[in-house]
Every structure is written in structure tokens, then in C-alpha cells.
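Asks: Kindly return the folded structure for what I paste below:
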Amino acid sequence: MSSSTTSKPRYQPIQPVHPNVTVPLPEQPIDRFVRPVARFLHIEAASGVLLMLCTAFAIIMANSAWADSYLSFWKTEAGVSFGSLHFQHSLRHIINDGLMAIFFFVIGLEVKRELVHGALSDLRRATLPIAAAVGGMVVPAGIYLALQYDQPAARGWGIPMATDIAFVVGFLALLGSRVPNNLRVLLLSLAIVDDIGAIIVIAIGYTHELDGRFLMLAAIGVGIVHLFSRLGVRRFPPYIIAGLLAWLAFHESGVHATLTGVILGLMTPAKATIVPDHFHQYLIKTGESFRGEVWHTANQRAQKVREVQRLTRETVSPLEYLETTLHPWSSYFIIPIFAMANAGVAMQLSNIEDPVAIAVTLGLVVGKPLGVLLFCVLAVQIGWARLPSGVSWRILIAGSFLTGIGFTMALFIDGLAFGEEGLDTAKTGIMVGSAISAVLGMVLLMWTLPKRKTTKVQT
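Replies: Sure thing, here's the model as predicted:
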């Protein structure tokens, strides 16, 4: 169509973040502020950078003149009451048991996605990351227990076992295209299997006395969620109510309440209800009702809009929809606020020299890469797995040091092992061990990865 016959739009569309996407909405003043933030949040390294800043803030505050006020703030009591029922806990407890349940729900969704559609869906592809993750859990725990055998702090054996996926993603993103995609997939799959292992450790190793009555009530809540799914309930509020019931029951049962999130995440359907082709036909059929005067004179327009919204959402699985919806909240709100509430530790020389700090540090810096490599070599030698294309042993050795960044889950298990506030010496070991692992991993990767190809301009 020629330009002379083209009608001029009555609105100015927003310039999209991605060049091939058009958003037919009028330009608003708020967009000039929101758009740069949206671009920042689309950067993979952003969540790791934000987590690092919040951790630094917590450490600075815990070592400043305002340390007492800062640390006591997280002990502030908050809660709700309903008749004779009272739910009142410290802010740190609400974050660690409440908000972190959403974080674990996202982990459950990620694990389900990998098991159904991702690298863990094929046993041959999954063998190497599973072997690496098992080695990266067993050897650090063994080193910690060997150094803390028959000591009161031996209960912290689970602290150096898990890899922090946010930091791993962030550091790999900083290296850009130099990182082979297969190494990225291997390390992320390893971190997800690590999360599964950490969940099992929390459920078995850090469960207190069990209350059978509340366990039964939790099972009923989970059963109601399953029943809703079997009956085809598509709305989220009934699931949220049943999930809250299960969470409260687990919270009172002795099993850590965050496991509710994992269970519900693994139960989330991974298949869409509507085939995209059928939805496309529906849009063609109903598209005329949105044209000009037909739309302005139509009846029940709000109902039509709600119907299109509902059917649009049903073209993707509940798992995909919830993961993409909750992942930003988990990465950019829950984990940073968890870090601010739990990473505040007095960095004293005596803490660094403490046997617990040394055990955690060695578990992360030595145990993680050693365990990953030993079990990878074993899996390859037996013939159960092989190195993916583009990943040499040198590159795997370098990348294995990044698995020693055990920040989020390590702090979480520290709180389970040594009380809500954790143990300062264990936190010191987590900080030092994670920092050393990050530096070693990045230096070795920059040294071993192929250099970026540069094109010479001929004159």
C-alpha cells in the first residue's frame, strides 16, 4: 500500500525494548522512567549484581555505628491475629519462612521444567550434571564433617553443599559469548540438581520434632491442590488458599514451611490447555468485533476482554506462566531482601580464623570443584556420560570453581542449623568462600576460554 493511502494512527506507540515487538499503547510520561529499568532487568547479570549490592549493604551496616539498630530491625515482631489465633514472628522469620516459600516455589517450577522439557529430561544428557552435582554436594559435606567431627557445629554439614544459581548466571553473563552454551547449560543444570539435593537435605537433615496432626492437615492442603487440578480448576485464588493452608500446616508440623513451595511447584501442570493453532483461529473469528464502530457499539465489551485475556493465558502452561510471572519477584525482591536480613555479619579476624569458618570456606573453595571434577571424571570413565561439545577438561575445571559460590542456600541452611540468626562464623566462611570461588572461577575462565574474534578493518 502506498504512503498516500496509509491512514495515520491516532496514537503514538511505545518504542519496544525488543525491536521486533510492537506495543499499541499511547506514550505516557512514566514510560521514560520505566523503560531503562525494564532494559536493566532483562540483563541476565542484573539479579546477581543486585544481590551483590544488597549483600555489601548488609555487611557494611553490620560493621558500622548503626550495627545494633540494623540487626535489631530484623528482629521486629510482626503478624496477624484472628480471634484466638495469632501468627506473630520476627521480620527475619517471616522472610525466611514466608517469602522464601515463594523462592522455593520458583525452584520447584524450574526443576519441573528441566525434568519435563529441559536438560534433565534426557537421561543421557542429564547424567553428567547429575554426577557433577552429587560430587559437589558429597565432597564439601565430607570436608566440613571431617574438620568438625564430634563438635557442636557439626550440624552445619549442609552449608557448603549448594550452588547459588543467581551468582553463577550473573558471572557467566559477564563473560558473554565467550562462554560455550553447553558449559552454561551444564552449570545451570548442575545448580538445579544442587537445589534438589538441598531440598532433600533440608527435609531430612533439618527437620525438628514432627507433629502428626499438622502433617495430616498439610497433606489435606496438598491433596486439595491436586483435586483442583484434576477437576480442571483454572483460576489461581482456590490454589492460593489451599497452598496457604498447606504452608501454615507445614509451618506448625516441624517440617520447614518452605518445602510447601517446592511441592506445589513440582505439582504445577507443564502442559498448556489450548493449542496455539486453535487460539489463532479463535482470534481470526472474533477479530472483527474489535474493529471501529463495531467495537464501540458492541455489548458486554468487558466480558469479551476478560474472555480474550483468559484464553490468551491458557495458550501457555501454568508452569511457564507462573515461572515467568514470579521469577522477577524472586530474583529482584525476595532474594535481595533475604540477603539484607541474613548477610549482616561482623567481619572480624577472629571469625575468619574460626574452625567453623575454615570448614565452610574449604568446603566451598576446595570441596565443590574437587567433587564436581571427580564425579565427572568417574561418569565419563565408566561410560555413563561424555563431555559436551565445546567443553574441554580445562574449561570444566575453570567453571567448576564457580560452583563454590554457595551464598543464598548456604545462608538459608546456616539459619536452619544454628537458629534463626545463624552463626556469624559460618556466615563469614560463606562470604569468604564464595568470594574466593568467584574470583578463581572468573580468572580461570578468562584464561581458558577462547578469546573473542575481532574483525580487522582493511584500509
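Asks: CA only for contacts and neighbour counts going forward, please
Replies: Fine.
Asks: how close does residue 232 sit to residue 315?
Replies: Distance of residue 232 to residue 315, computed by C-alpha to C-alpha, to the nearest Å: 15 Å.
Asks: any idea where the helices of the stretch 251-400 of the chain begin and end?
Replies: Assigned by DSSP state H, counting those that start in this stretch, the helices in the stretch 251-400 of the chain fall at 259-267, 276-286, 292-296, 301-313, 318-329, 335-342, 349-352, 355-362, 368-382, 393-400.
Asks: Reformat the ones you listed into CSV and put distance to residue 132 and mean neighbour count next to each item.
Replies: Below are the helices of the stretch 251-400 of the chain laid out as CSV (distance: least, C-alpha to C-alpha, whole Å; neighbours: other C-alpha atoms under 10 Å):
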stretch, distance to residue 132, mean neighbour count
helix 259-267, 22, 22
helix 276-286, 38, 12
helix 292-296, 58, 10
helix 301-313, 37, 13
helix 318-329, 25, 16
helix 335-342, 25, 23
helix 349-352, 29, 14
helix 355-362, 18, 26
helix 368-382, 4, 21
helix 393-400, 9, 20
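Asks: Among these, which comes closest to residue 144?
Replies: Within those, the stretch nearest residue 144 is helix 355-362; the backing value is 4.9 Å (C-alpha to C-alpha).
Asks: which secondary structure elements does that closest one contact?
Replies: Judged by 3 or more C-alpha pairs under 8 Å, 6 or more residues apart in numbering; DSSP states H and E, the packing partners of helix 355-362 are helix 123-147, helix 424-448.
Asks: and the last one with helix 335-342, angle?
Replies: It refers to helix 424-448. With axes from the mean of the first three to the mean of the last three C-alpha atoms, to 10 degrees applied, the angle from helix 424-448 to helix 335-342 works out at 140 degrees.
Asks: and this one, so I can compare the two:
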Amino acid sequence: MKATLLFKSFFESEKAGGLVLLFCTIVSLCLTNSSFISSYGTVWHNEIAGHSIEFWINDGLMTFFFLLIGLELKREWVEGELSNIKDTFLPLFGAVGGMVLPAFLFFVCNYKSSTSSGFGIPMATDIAFAIGILSLLGNRVPLALKVFLTALAVIDDLGAIVIIALFYTKTLHLVYAFWAFVVFLGLLVLHKFNKSSLVFTAIGGFLMWYFMLHSGIHATIAGILLAFSIPLNKKRSNELAHKLQMNLHIPVAFYVVPLFALCNTAIAIDKHWTSIFHENYSLGIMIGLCVGKPLGIISFAFLSIKLKLSKLPSNVQWNDLFGVAFLGGIGFTMSIFITILAFQDVVIVNNAKFVIVVASLISGIIGYLLLRNTKARTASFKDNF
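Replies: Purely as a prediction, here's the structure:
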């Protein structure tokens, strides 16, 4: 696997973004559980233009997060780490295992329970946090391992997006869904005939977001569709897709996602917080992220190698892959996002968010310690870069 310039740029932005995300989470948790709780906890519910600040962040700004994910997915397929089919199978199998097994374990823990709807919570990997931790290890981690984690997380996000679209649409209003689809087709036609411009794309994106919002499908899916409508040609670095991707990295990593964290990790923790882990949904999240995620990733990756569909990258050992598999258990952003969609009870949402933070922290620490014990590979690392 060879690194592209865009990959290195993406890795660097996600690395710094992960540290900012961690800082914002700590600040949010501290403020919520201090004397400022009465003001900080409610500030996100203040209304702007008829909707709460929380709504504008989760349903509005996060659309740009999904737009960036969509553009990254296209880049990976066209010119990135997934453009070579032989390099795709290992992270693809790992991602599938890392989605299926956690969802299954959560469902088992919540079988015949109203909280079974949260099966999608432990399925996703937070790219920013995972790469942020990986970057702390420096030359102990070969480039191929970073590429594997990034590709796995990107495929993971695609799976989470599909799950959101299929299973977390409460009521479908066909008229609005139809018009969203019409706008999407219109953008495809415009871009097909090289009529794509930032103005038309922005107007089409807004219209699609508006129709999605009223269709019952989560509005942020418009970001993914908008990304898929924009053509990407690896021979033309000045085209709209490249420009959008490069210009979105900084605002998404340092404004959108941190704001999401500040808003959605305002988690109240009472003195009886240990009782939270006795709940079925808590067990499902903990087991799904801390056990199901790494076990699913490593077992399916092993299966792909045994089937001779892929091979272990050079300079990467199984214990390295096992450490990265635990980093895959850092759900955070997407897990919290799905929690908001899966549960209606405010207490359950609050508690589930807390468990996600704890489970992600445990997975991150285990992954870090496993990779920390590997030997430094300075020469290989420099050669790759």
C-alpha cells in the first residue's frame, strides 16, 4: 500500500482533529458536571430560527461532516488506498467483521427489549480519535498499518451511513423523498455535462438537505448524496471534488466535529453512575465496542488471508493488526450520532453516551498499549513517507 499526498494530508488533519476532539470532550464533561451545569447543559436547547442549537449542529453542520466522508470515500475508490482491488479486501473484510459482530452482540444483549434498536451504536469507528491515538506512537507504527486503519474506518463509516438510512428512518414521506431524489439526479446530470459549479452544487445541496429533512430520512444523508453526485477524476486535481475535500478538512476537523462533541457529550454523571453498566443497552455497547469490534476485525481479516483474497502487508505483524483492531473499538462520533437516532428516552441517551465514552476510552488505551509494545521501525517508516 502506497500513501498518496491526499492521504497524508487527510491523516495529518485527522490526527490534529482527534486531539481537539478529545479536548472538547473533556471540557464538555467537566462543565456539565460542575456548578455550571444549569447554564451549560441547557445552552444547546436555545432556539435559533425555530430550532434548537443542538438541531442545527446535529442535522445541519454534521451534513458537512458526511459530505467530507462521502468525498473521502470517492477519493479512496478512485485514487486512494481502495483503488487497487487487491488492497481492498483486507480492510473490507475487517470492516465487515467489525460491524456485524458488534451489532450481533448488542442485539443478543438486548433481545426482545425496546433498546434493541441501538444495535447500530457499536458498529462504527471514529476516524479522528483512532488516528489521533495512532499518531502518538510515531515510528512504532508502519505506514501500511495507518493506511489499513484509515481504509477500515472509511468503509466502516459507509456501513454506518447505510444503517442510518435503512434502519433509523422513523417515518418516510414519499413526496419529499421523491424531490430529494430529483435534485440528486439533476446534480448528476449537471456534473455529467461539466456544468458543475460551486454555486449550483451549493444550491442543489441545500435543496436536497431541505427535502431530506422533511422526508423522514436523516437530513445529513444529503451530504453523502451530494458527494456522490460530484465527479472525481484523479488526473484533474483542480476539479470541484478535490477543492471541496481540501477546503472542508480544516472546518470539519476543527469546528464541526468539536462543536458536535461539545454539544453531545454534555453528559450528566450522578453518584450512582456504576449502576448504568447494569443496563442491557450498556452491556451491549461495552461488549460490542471492547470485544465485538476488535474480535470481528481480526477474525474477518484472518479469514480474508486464509481465503487468499489478501495478505498481511509487509512490515506488519498480527499483534500490530490486533492493536489496530482495538482502536477500531473507538466509536465516539458516529456511535453518539446513532444513539441520538436510536433512542427517544433522554435518560437512556445520556447514559448510552457515557458508556460510549468509557468503552471508546478502554478500547483506545488497550490498542495504544498493544502497539506501544511493538518495536520501533524508524527506517521503514521514513522510507514509506
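Asks: for the helices of the stretch 251-400 of structure 1, which one sits closest to residue 39 of structure 1?
Replies: Nearest of the helices of the stretch 251-400 of structure 1 (C-alpha to C-alpha): helix 318-329, 12.9 Å.
Asks: Structure 2: matching residues for that closest one?
Replies: Mapping helix 318-329 of structure 1 onto structure 2 (TM-score structural alignment) gives residues 240-251.
Asks: How about stretch 149-158 of structure 1?
Replies: Per TM-score structural alignment, the counterpart of stretch 149-158 of structure 1 in structure 2 is residues 111-120.
Asks: ok, and for the matching stretch, which residues are buried?
Replies: Neighbour-count burial for stretch 111-120 of structure 2, counted by 16 or more other C-alpha atoms under 10 Å, picks out 115, 116, 117, 118, 119, 120.
Asks: quick check, nearest of these to residue 78 of structure 2?
Replies: Among the buried residues of stretch 111-120 of structure 2, residue 120 lies closest to residue 78 of structure 2 (C-alpha to C-alpha), at 28.0 Å.
Asks: OK, contacts around residue 444 of structure 1?
Replies: Contact analysis of residue 444 of structure 1 by C-alpha atoms under 8 Å, 6 or more residues apart in numbering lists 398, 399.
Asks: Tell me how far the counterpart of it in structure 2 lies from residue 134 of structure 2.
Replies: By TM-score structural alignment, residue 444 of structure 1 lines up with residue 370 in structure 2. Residue 370 of structure 2 is 11 Å from residue 134 of structure 2, where distance means C-alpha to C-alpha.
Asks: one step back: for the buried residues of stretch 111-120 of structure 2, could you give me a markdown table that also reports secondary structure?
Replies: Shown next, in a markdown table, are these (DSSP: H, G, I helix; E, B strand; the rest coil):
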| residue | secondary structure |
| --- | --- |
| 115 | helix |
| 116 | helix |
| 117 | helix |
| 118 | helix |
| 119 | helix |
| 120 | helix |
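Asks: Reformat those as CSV; add distance to residue 286 of structure 2.
Replies: Output for the buried residues of stretch 111-120 of structure 2, formatted as CSV (distance: C-alpha to C-alpha, whole Å):
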residue, distance to residue 286 of structure 2
115, 14
116, 14
117, 16
118, 12
119, 12
120, 13
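Asks: and which of those residues is nearest residue 73 of structure 2?
Replies: Nearest to residue 73 of structure 2 among those: residue 120, at 20.1 Å, using C-alpha to C-alpha.
Asks: Can you give me the distance of the closest residue to that closest one other than its chain neighbours to residue 15 of structure 2?
Replies: Counting by C-alpha to C-alpha, 6 or more residues apart in numbering, residue 103 is the residue found nearest to residue 120 of structure 2 once chain neighbours are left out, at 6.0 Å. Applying C-alpha to C-alpha, the value for residue 103 of structure 2 to residue 15 of structure 2 is 27 Å.
Asks: higher neighbour count, these two?
Replies: residue 103 (27 against 23; other C-alpha atoms under 10 Å).
Asks: I'd like the distance from that one to residue 296 of structure 2, if you could.
Replies: 10 Å.
Asks: The residue lying closest to residue 117 of structure 2 once chain neighbours are set aside: neighbouring residues, count only.
Replies: Closest residue to residue 117 of structure 2 in three dimensions, ignoring its sequence neighbours and counting by C-alpha to C-alpha, 6+ apart: residue 342, at 5.7 Å. Counted by other C-alpha under 10 Å, the residues lying close to residue 342 of structure 2 total 22.
Asks: Make sure residue 342 of structure 2 is actually in contact with residue 164.
Replies: No: between residue 342 of structure 2 and residue 164 there is no contact under C-alpha atoms under 8 Å: 9.3 Å.
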